[in-house]
Structures are given as structure tokens and as C-alpha cells.
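Q: A structural model of the following input is requested.
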Amino acid sequence: MALDSTSTPRGRGTACNPGNRFAATHSEAFDDGWQQEVPTCQATEVRFEQARSVISRNRSPDLGFDRSVNPYRGCEHGCIYCFARPTHAYWDLSPGIDFETRLIAKSNLAERLEEELSRPGYRPRPIALGINTDAYQPLERELRLTRQALEVLLRFRHPVHLVTKSSLILRDLDLLSAMAEQRLVSVAVSLTTLDNSLKCIMEPRAASPSARVRVMRRLDEAGVPVGIICAPVIPMINDMELEHLLEAARGAGATSAGYILLRLPYEVAGLFEDWLARHFPERAGHVMSLVRQTRGGQVYDSRFGSRMRGEGVFAELLGQRFRLASKRFGFSRRDEAWALDSSRFSPPGQQLGLF
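A: Below is the predicted model:
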């Protein structure tokens, strides 16, 4: 049953709970005359998983990495636009509020990661840590799975790239600084708006914009390569902030920049449209019209090469704005941030060849 979409629990991105698209049957809420109150808040539930493997591979030409590690499934940040929401359906959970409140933690992450890195045939290339869901979401403060993974990677001298919108990453500044000295780490901070009011309804449990700018500054001061990722850029919601976001990040020490146009795969489209209707009813139609213009008349286009940037006049103008602003503020290309050193890789206990 879906919660009443007109009343979002406090601190959550949505109240909707669309059915699992893989389920054989679906339930539908209806008014039976018995008044039921929607809870004003909803607690987070955590289940623990013994993962059989933790390094995921991909062949996408749109990404700057071919492998990733995700300590958690689901994300408490509650970002309404999150492209990872549909993955919750694979666990018989909803991409809606279940994605924000019913999380799965890989309790044996560090052990599995060490096993996979120690295999004789393993060849190192940078690992993207926490790409599907934020590795520094609030649950990490207690479980410390991300920190454990970084400890393994540092011990193996394995390069890693992190993307986060959490200030919790500063807790691990000791590890990140040590890795940076060996060119083993780079960080991209996701910054979508400088308007805290917008942040609160779009990314309810993520760090404030000012906190994310402070994270960039602290990382830069510690010698950790840091960049900004403006993702997603949403037409008529935050696209007008693009240049301001880049300027703020550059002033805080960010040296690389990237952006991604709003993506609405599977159930994300319905969740996002419901969110628009509740928070921006006067411009919801215009926003979705522009989204369709960038996606060939549809709400989403999954084709490689266009899914991250879109097409059409709006997408082209956005790309021009980004390139001009990046040049003006002196940013380097994002792919340069991936120039980490894989040659230092040294699994503990394995004797290196003499020749």
C-alpha cells in the first residue's frame, strides 16, 4: 500500500511507495471510510547482508571507471531524483520511501574486498566507492563500512575515487590524506544547489550546501584532490545555479568539474513528477516539457552517449554554459581527476618479483 503522497514524513524525500515492478501482484490504496493517519516521521530499518562479492563491473562508455564498490543498498539521504531508486525492486522493496528507510548493509564488505583484491589474477584500476548510493550516508557514522573499505584499499595501495554529498567524509581525512600522498585517491563532492530551502525538500538528509563547500575546502587544505559534480541539473529547478555552483566550488579549492542532466529511469519518473506537483505545481508542466525535449520526447533515454547529457536545444545550451564557466573559473576536465596511480598496488603478504 502506498502512503498518502500529499503528506511526506518529516526528513524524507517522498511518501510514495510504488509497487515492485517485478512482483506478480500489486496492491492499490483506496479510501474505505476508515480514517488513517500518515505518520509524521518514519524510522530507518537496517538489514545486514553477507555479500558473496563486492566489486561490481561495468562497461559503460559514459563512466570514468570500470569497477565500483557500494557498502549500502538504499540511501537515507532521500534525494528524490536518485537514479539508484529502481534497484531496490531487486530486493522486493519499493523504490519509493522503502529506498530511504529500508536499507541493506554489506556487513562483510572489508573481508570480501580484501579477498577479491588478493586474487592472483586481479589487475588494479581505480575503484569508485559509493557510486550507486552514498558511501557516507548517515548510517555510515555507526557502521563504518566505508572506513573499513578505505583501510583495506590503503593497505593494498589501491586507487579509489569517491563521490559524496556528506560532510561525514571529513571523519576519514587521516586515511584520505595518506592515500593522497601516494596519488591513490580523488573526491568529487556532489553539489546541486546553494539554496538550503531547496536542498531540504530535494535532498532532505544530505549535508547543507555550505557544509559541502566546507568539505571541499578542508579536503583541498589536506592535499586531497577534490572536484565538484553538479548532478543532477534539473530544468527550471536548479539549472540557473550552474555558474554559481562552479564558482563556489572553485573558491573552495575544487580543481575539476562535471555535470549530469536529470535522469528519470523506471519508477523515478513517477516519484519525481509527484514531488514536482507537491512542491512546484505552478511550473511542473514546464519542467517536464523541458525534460522531454532533452530526451527525444520521452522522460528518459537510456542510450549511451546521451543519457548523461541529453539532446536538443536546452541540453546544448546547458553544455555550452558548463564549458564556458569551467574555462572561466579554471577547472580541469573530470577525467584528469581519475589519473590515479595503479602501479603502487601491493597486496600484503604477496612477495613481489625481483625482475
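Q: From here on, just use CA atoms for contacts and neighbour counts.
A: Will do.
Q: how close does A277 get to R283?
A: Spatial separation of A277 from R283 under the definition C-alpha to C-alpha, to the nearest Å is 9 Å.
Q: what's the helix or strand for H26?
A: Using DSSP states H and E, H26 sits within no helix or strand.
Q: those helices in the stretch 251-355 of the chain, which residues are they?
A: For the stretch 251-355 of the chain, helices defined by DSSP state H, counting those that start in this stretch occupy the ranges 268-279, 284-294, 313-329.
Q: compare with the first, here's sequence two:
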Amino acid sequence: MNTKTAIKGRGAQLNVPNRFFELSHEMRDDFLEFCRKEGEESDKNKTLYLPVFPKTIVNKVESPDIGMTYSMNAYQGCEHGCIYCYARNTHEYWGYSAGLDFERRIMVKKDAPKLLETLLKKKSWKAHPIVMSGNTDCYQPAEKQFEITRQCLDIFLKYRHPVAIITKNALILRDLDLLKALAKDNLIGVNMSITSLSEHTRRILEPRTATIKKRLETVKILSENGIPVNVMLAPIIPAINSHEILPLAKAASEHGAMSIAHTIVRLNGAIGDIFKDWIYKTMPDRAEKVLHQIESCHGGHLNDSRYGTRMRGEGKIAEQINKLVKLARLKYFNKKVMPKLNLDLHDQYKEGQLRLF
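A: Below you'll find the predicted structure:
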């Protein structure tokens, strides 16, 4: 990427039009030239935290090929800036762009712990694993300030309710005390996303995430403390990180992970245009190759929304990727199994303490 024109610390390099809006905002060249001559900033590139007040916090996941039934998100938008993130499209429902807005307009749900507790106390609620970060990372930078994730973990512990976490941030270790307490009753599972062993690749794919070294160290520390970890090799992007499947699996296993999972990248909705703009600026020498190989995994398109094939792809390249992951499991995780979470305790703790009578 041209460092003179790149927007520092961001994945997306533009705001694509919101498909729900008739009008769009454009940064014109004459305005940029005016700013240059006047010595002014055309874009301050600041992150804004915006409070929102949803009525519920736990969502039922209807998709049959996502390994979760319920999810919750303390934040909407994600400062990590992963260029491929499928969740970017959801920002359009809030009136923002899936591009830079997704990384710089973060909606904060401060009432999430209270809403979660209300749900878990309902007599009609039956324990089922709730996944934190089904959409955006619950340990993104905003969590340092607001600590909503920590408060929610405290609620899960209070009511002995199973919870799973998806993250790519070492900040999770801040809450090691709560995670260990949950692990004593088999109430916690962590999914650490690691997409590459190359820091160069990480920096351009996921600019504000924890380093690969820190993520692997986090897997090791969690595992040593009895907290089961699954490593997400997701997404696999042909010609960018597809050659790293076996080394990634080996590193994950050596650091204590119990299993691995993967998806093949799909550029749904507005993400196709965001990704294409990014890759022509970042990897112009292989942009066409990467895009064509992604298309070969999805029937000639950058996206495939069909259940059953959208996550695994089809065609020769997808078949090769899926076979490599299968081989990695046999080679490095042959005798390892991610334990199922405990669903049996919650009913006894509906009132926040063990029922005595």
C-alpha cells in the first residue's frame, strides 16, 4: 500500500455508499487539494464511541452452517479493521457505511449486562451456550474503556450459564480470573482467531488486532489455566494465507489449542467493493490472482450466500483448502477434543445463588 496515501491503522480505505440510502458522501479531489494547500486535515481518522440502547442483547442465530444458536454483541462496529469481516454489512442497518464507518463509529451497549441478567433469570429460559462476539469482537479496543464484556462474564458466572467467546485480542487475559472460575464448572470455551503467522500479513489484513505472537501466547496461557481453546483459521484467503494452513495448525496445537476450525473467505454485500479497493492498493502485483481464486471458490463470484457451501466453497481450490485442514486435524489434533459446555447448572442458579430448597 502507498503509505503516503493510506489511512493509517485502518483496514478499509474508503466509505462505500450505504445501499439503504439514496444519497452518498464523496471525498472530492478538489477538496483534498484545498486541504493540502491549506495544511488542513481532510480526515481526522478518529474513533467515535456512540451509546445505543437496545431492548434485548441475545440474538437467536438461524443460519444452519454457523456453529452457534445464540449470540450477543456488546459493541456494533469493530476497531480491529479486518478487511474481510462479514459483519461490516450490518453497519448499514445503523445508517453507516460498511467501510471506514464500521471501524470508526463504534456503538456501545452499556446496558448489555443488565439485559443479559434479565434474560438468564427468566423461568422460560433454558441454558444453551451463548457466544460473545457472534458479530463483532467483544475484546476490541473499546472494551479497555467500557469493560462491558467483563461485566457480562460476571453475570454468566453468577448464574452458572455456559458462554463461548470469539476474539483475536490478548485483552481476554485481563479476565483470566473469571474465565478460570467459569472453567471449573466447564462453562467456558474460547475461540481465538489466528489468520496468519506473518506479521506483515496481519498488519494489512487486521491492522488493530493483537500481534500473532501475543495471540499464540494467549492460547498457551488460557490452555495452561484449564480453559479450552479452539483456534479459528478464518478466513482462509486463497493466495494470501492459504499456504499457511499446516504451519498455523501446528503452532496452534503446540500452544495448547484443543481444535481448529476454518472458513473460506466470501465477500458478501458491500465487502466485495471494499476488499477490491484494498487489495489493488495493498497487493497490486497479485490482486487479480487473489480475486480470481476467491471467485473460483464461489462459482465465479466473490460471494456465495447458499447455506452449506458459503463457508466451505466449491471447486478445485476450495477442495484443496478443505483437504489441507482435514490433514492438519489428523496430524496435529488427532487425540484432542474440544469439550462440550455444561448446561446442567444454570437452572439451580436462576436466582443468582444455589437453591437450597
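Q: Throw the helices of the stretch 251-355 of the first structure into CSV and include mean neighbour count and distance to L168 of the first structure, thanks.
A: Shown next, in CSV, are these (neighbours: other C-alpha atoms under 10 Å; distance: least, C-alpha to C-alpha, whole Å):
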stretch, mean neighbour count, distance to L168 of the first structure
helix 268-279, 19, 27
helix 284-294, 19, 33
helix 313-329, 15, 27
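Q: between these, which gets nearest to H161 of the first structure?
A: Between H161 of the first structure and the helices of the stretch 251-355 of the first structure, the tightest spacing by C-alpha to C-alpha is seen for helix 313-329, at 21.0 Å.
Q: Contacts for that closest one next, please.
A: Contacting residues not belonging to helix 313-329 of the first structure are listed as 242-243, 246-247, 250, 257, 259, 261, 290, 293-294, 309, 332 [C-alpha atoms under 8 Å, 6 or more residues apart in numbering].
Q: Using the aligned residues only, give the average distance of it to the second structure.
A: Superposing on the second structure places helix 313-329 of the first structure at an average distance of 0.7 Å from its equivalents, by mean C-alpha distance after the TM-score superposition for the first structure.
Q: what does that helix correspond to over in the second structure?
A: Using TM-score structural alignment, helix 313-329 of the first structure lines up with residues 316-332 of the second structure.
Q: repeat for stretch 126-133 of the first structure
A: Stretch 126-133 of the first structure corresponds to residues 129-136 of the second structure when matched by TM-score structural alignment.
Q: And for stretch 195-206 of the first structure?
A: Mapped onto the second structure using TM-score structural alignment, stretch 195-206 of the first structure covers residues 198-209.
Q: first vs last residue of that stretch, how far apart are they?
A: End-to-end for stretch 198-209 of the second structure, by C-alpha to C-alpha: 13 Å.
Q: Ok, stretch 231-244 of the first structure next?
A: First residue to last in stretch 231-244 of the first structure (C-alpha to C-alpha) measures 14 Å.
Q: so where do the strands sit in the second structure?
A: Taking DSSP state E as the test, the strands found in the second structure are 48-51, 58-60, 70-72, 75-76, 105-108, 130-132, 163-167, 188-193, 229-236, 259-264.
Q: for the longest one, the distance to its chain's centre please.
A: Offset of strand 229-236 of the second structure from its chain centre (C-alpha atoms, centre = their mean, to the nearest Å): 10 Å.
Q: cool, the fifth one as well?
A: How far strand 105-108 of the second structure lies from its chain's middle: 15 Å, per C-alpha atoms, centre = their mean.
Q: which residue numbers in the first structure go with it?
A: Using TM-score structural alignment, strand 105-108 of the second structure pairs with 102-105 in the first structure.
Q: mean shift between that stretch and the second structure?
A: Stretch 102-105 of the first structure sits 0.5 Å off on average (mean C-alpha distance after the TM-score superposition for the first structure).
Q: How about residues contacting that stretch?
A: With contacts defined as C-alpha under 8 Å, 6+ apart, stretch 102-105 of the first structure is touched by T44, E45, V46, R47, F48, E49, P71, Y72, R73, G74, C75, E76.
Q: Apply 6 Å and report the result again.
A: E45, V46, R47, F48, E49, Y72, R73, G74 (C-alpha atoms under 6 Å, 6 or more residues apart in numbering).
Q: Tell me if I'm right that E203 of the first structure and C79 touch.
A: Yes - under the criterion of C-alpha atoms under 6 Å, E203 of the first structure makes contact with C79 at 4.2 Å.
Q: Aligned to F156 of the second structure, what sits in the first structure?
A: F156 of the second structure maps onto L153 in the first structure, by TM-score structural alignment.
Q: And for that match, nearest residue in space, chain neighbours not counted?
A: Closest residue to L153 of the first structure apart from its sequence neighbours, by C-alpha to C-alpha, 6 or more residues apart in numbering: P159 at 7.2 Å.
Q: Can you report how many residues lie near that neighbour?
A: Using other C-alpha atoms under 10 Å, P159 of the first structure has 28 neighbouring residues.
Q: again with the one 4 residues further on
A: V163 of the first structure is surrounded by 24 other residues when neighbours are defined as other C-alpha under 10 Å.
Q: cool, P61 of the first structure as well?
A: 10.
Q: Quickly note the distance from the spatially closest residue to P204 of the first structure that is not a sequence neighbour to D220 of the first structure.
A: With sequence-adjacent residues excluded and distances taken as C-alpha to C-alpha, 6+ apart, P204 of the first structure is closest to G11, at 5.4 Å. Distance, G11 of the first structure to D220 of the first structure, by C-alpha to C-alpha: 31 Å.
Q: Out of the strands of the second structure, which one sits most buried?
A: Most buried of those, by mean neighbour count (mean count of other C-alpha atoms under 10 Å): strand 75-76, with a mean of 26.
Q: matching residues in the first structure for that one?
A: Aligned using TM-score structural alignment, strand 75-76 of the second structure spans residues 72-73 in the first structure.
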